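In: Generate coordinates for the sequence data below:
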Amino acid sequence: MQAADDIQATQTHLTQIASETSIAQAKANSSLKEVQLLEERVEEVKLQYKINQRHLEDTTSAVNQAALKSQRAANDAKGLEDDYRAVAEQLEIKSRAAEEARNRAEELKKQANKLASEALAKLDMLKESFVGRPGSAVGFLRRAVRRGNLGRANNKISLQ
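Out: Here you go, the predicted structure:
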């Protein structure tokens, strides 16, 4: 009977080993599935990292382009500001020149009026002096005043 007891103990032991092996096999399979899931998750994370990296590069590029455009716009604005100042200065210079020309024209007009008045006074004096003489200087002066040739008329009268 000892042999039957030994066989029975061995069978019990083998059953226990088979049971433990089955449990270990199930744990190993479960662990293998977890490892596979982790590997898949790692691949997903790697893919997401690459996508994020590409987005970061795109964003960096967009920021750099925006900075360049901003710098160009600032340079353009500075150029326009400089152009505006130059035009404003030229306008101021031309405005002063126009004002001076207007003042000079006004002064010349006053001088012309004064000369015309003096010429008319001289004409009246000559008229009184030469009234009734044929080919008198009065007619000549009137023609000269109408034509604006008073200088030549004065020279011609003084020669007569």
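In: can we go C-alpha only for contacts and neighbour counts from here?
Out: OK.
In: tell me which strands and helices the helix or strand harbouring residue 70 is in contact with?
Out: Counting by DSSP states H and E, the element that carries residue 70 is helix 2-130. Other helices and strands packing on helix 2-130, by 3 or more CA pairs under 8 Å, 6 or more residues apart in numbering; DSSP states H and E, are helix 137-147.
In: So which elements touch the helix it packs on?
Out: By 3+ CA pairs under 8 Å, 6+ apart, helix 137-147 packs against helix 2-130, helix 150-159.
In: In CSV: these, plus distance to residue 139.
Out: Listed next are these as CSV, based on distance: least, CA to CA, whole Å:
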stretch, distance to residue 139
helix 2-130, 9
helix 150-159, 11
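In: another one to check against the first:
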Amino acid sequence: MSGAPAFTIRDATGADWPAIWPFFHEIVAAGETYAYPRDVGEQGARAIWMVAPPGRTVVAVDRDDGTVLGSASMYANRMGPGAHVASASFMVDPAHGRQGIGRALGEHMIAWARASGYRAIQFNAVVQTNAPAVALWRSLGFEIIGTVPEAFDHPALGYVGLHVMHRRL
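Out: Okay, here's the model as predicted:
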């Protein structure tokens, strides 16, 4: 791919949810990368993903036909005295992987967090065995500040660790 990416990132709307739900469901049901209930229903998933302001949900869409390729949900990691640290979750439709969508969503989230006045970003639960995600976040300046042993029950690997990853802004 040369030049501009074949996708753009914009705020998600309620009309985008029917396009997000199929890949959200596929990824979560696989049980390998998210600490969400594998059998979460559509309404519960929507409540998790489509965050209200001041949080933000975005979609990466194909520039030509508007197909939703991925999404990110971003928000304060905690309330009150911890609200100066951002967090986020990211999903790319597996049918559209390895096109730079996850990286672009990550870069977009970092820029949003910085512009919104956050001092840092913390990911609370990056599955230790999710090597592509760990590599991506490290390449974007995150470091593993700790690993909770056996905190994630992987369907094939059994109990594996969850990394806490952090990046100062």
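In: so what number do they get for TM-score?
Out: The TM-score (TM-score structural alignment, normalised by the length of the first structure) is 0.20; 49 aligned residues with a CA RMSD of 4.4 Å.
In: hang on, the earlier thing: quick one: which of the helices and strands packed on helix 137-147 of the first structure is nearest residue 140 of the first structure?
Out: Smallest distance to residue 140 of the first structure across these (CA to CA): 7.4 Å, for helix 150-159.
In: report the angle between the axes of that closest one and helix 2-130?
Out: On the basis of axes from the mean of the first three to the mean of the last three CA atoms, to 10 degrees, helix 150-159 of the first structure is oriented at 20 degrees to helix 2-130.
In: chain center to helix 150-159 of the first structure, what's the gap?
Out: Centroid displacement of helix 150-159 of the first structure relative to its chain, using CA atoms, centre = their mean, to the nearest Å, is 66 Å.
In: got it, and stretch 77-95 of the first structure?
Out: Here stretch 77-95 of the first structure shows a centroid-to-chain-centroid distance of 15 Å under the convention CA atoms, centre = their mean.
In: buried sites along it?
Out: Judged by neighbour count (16 or more other CA atoms under 10 Å), stretch 77-95 of the first structure contains no buried residues.
In: need the next SSE after whichever helix or strand residue 132 of the second structure is part of, C-terminal direction.
Out: Element membership for residue 132 of the second structure (DSSP H and E) is helix 131-139. Scanning forward in sequence from helix 131-139 of the second structure by DSSP H and E, the next helix or strand is strand 143-154.
In: Tell me which other helices or strands that following strand touches.
Out: With contacts taken as 3+ CA pairs under 8 Å, 6+ apart, strand 143-154 of the second structure sits against strand 158-168.
In: among the helices and strands packed on helix 137-147 of the first structure, which is nearest residue 142 of the first structure?
Out: Of these, nearest to residue 142 of the first structure by CA to CA is helix 2-130, at 7.9 Å.
In: Tell me the gap between that closest one and the middle of its chain.
Out: Computed by CA atoms, centre = their mean, the chain-centroid distance of helix 2-130 of the first structure equals 15 Å.
In: before we move on, what about stretch 117-132 of the first structure?
Out: Distance, centroid of stretch 117-132 of the first structure to centroid of chain: 70 Å (CA atoms, centre = their mean).
In: Now it: buried residues?
Out: Buried residues in stretch 117-132 of the first structure, defined by neighbour count with 16+ other CA under 10 Å: 119, 120, 123, 126, 127.
In: now the fourth one: how far from residue 118 of the first structure?
Out: Summarising the geometry, the distance separating residue 126 of the first structure from residue 118 of the first structure, computed by CA to CA, to the nearest Å, is 12 Å.
In: With residue 45 of the first structure instead?
Out: Distance, residue 45 of the first structure to residue 118 of the first structure, by CA to CA: 106 Å.
In: now residue 23 of the first structure
Out: For residue 23 of the first structure, the distance to residue 118 of the first structure - CA to CA - is 138 Å.
In: and if you look at residue 55 of the first structure?
Out: Remark: distance between residue 55 of the first structure and residue 118 of the first structure (CA to CA) = 92 Å.
In: Can you give me the end-to-end span of stretch 105-125 of the second structure?
Out: So stretch 105-125 of the second structure: terminal residues 18 Å apart, CA to CA.
In: Report the buried residues of that stretch.
Out: Residues 105-106, 108-110, 113-114, 118, 120-125 are the ones in stretch 105-125 of the second structure that count as buried (16+ other CA under 10 Å).
In: any idea of the angle the helix holding residue 132 of the second structure forms with strand 143-154?
Out: In terms of direction (the same axes, to 10 degrees), helix 131-139 of the second structure departs from strand 143-154 by 160 degrees.
In: Show me what helix 131-139 of the second structure is in contact with.
Out: 103, 106, 126, 128, 143 (CA atoms under 8 Å, 6 or more residues apart in numbering).
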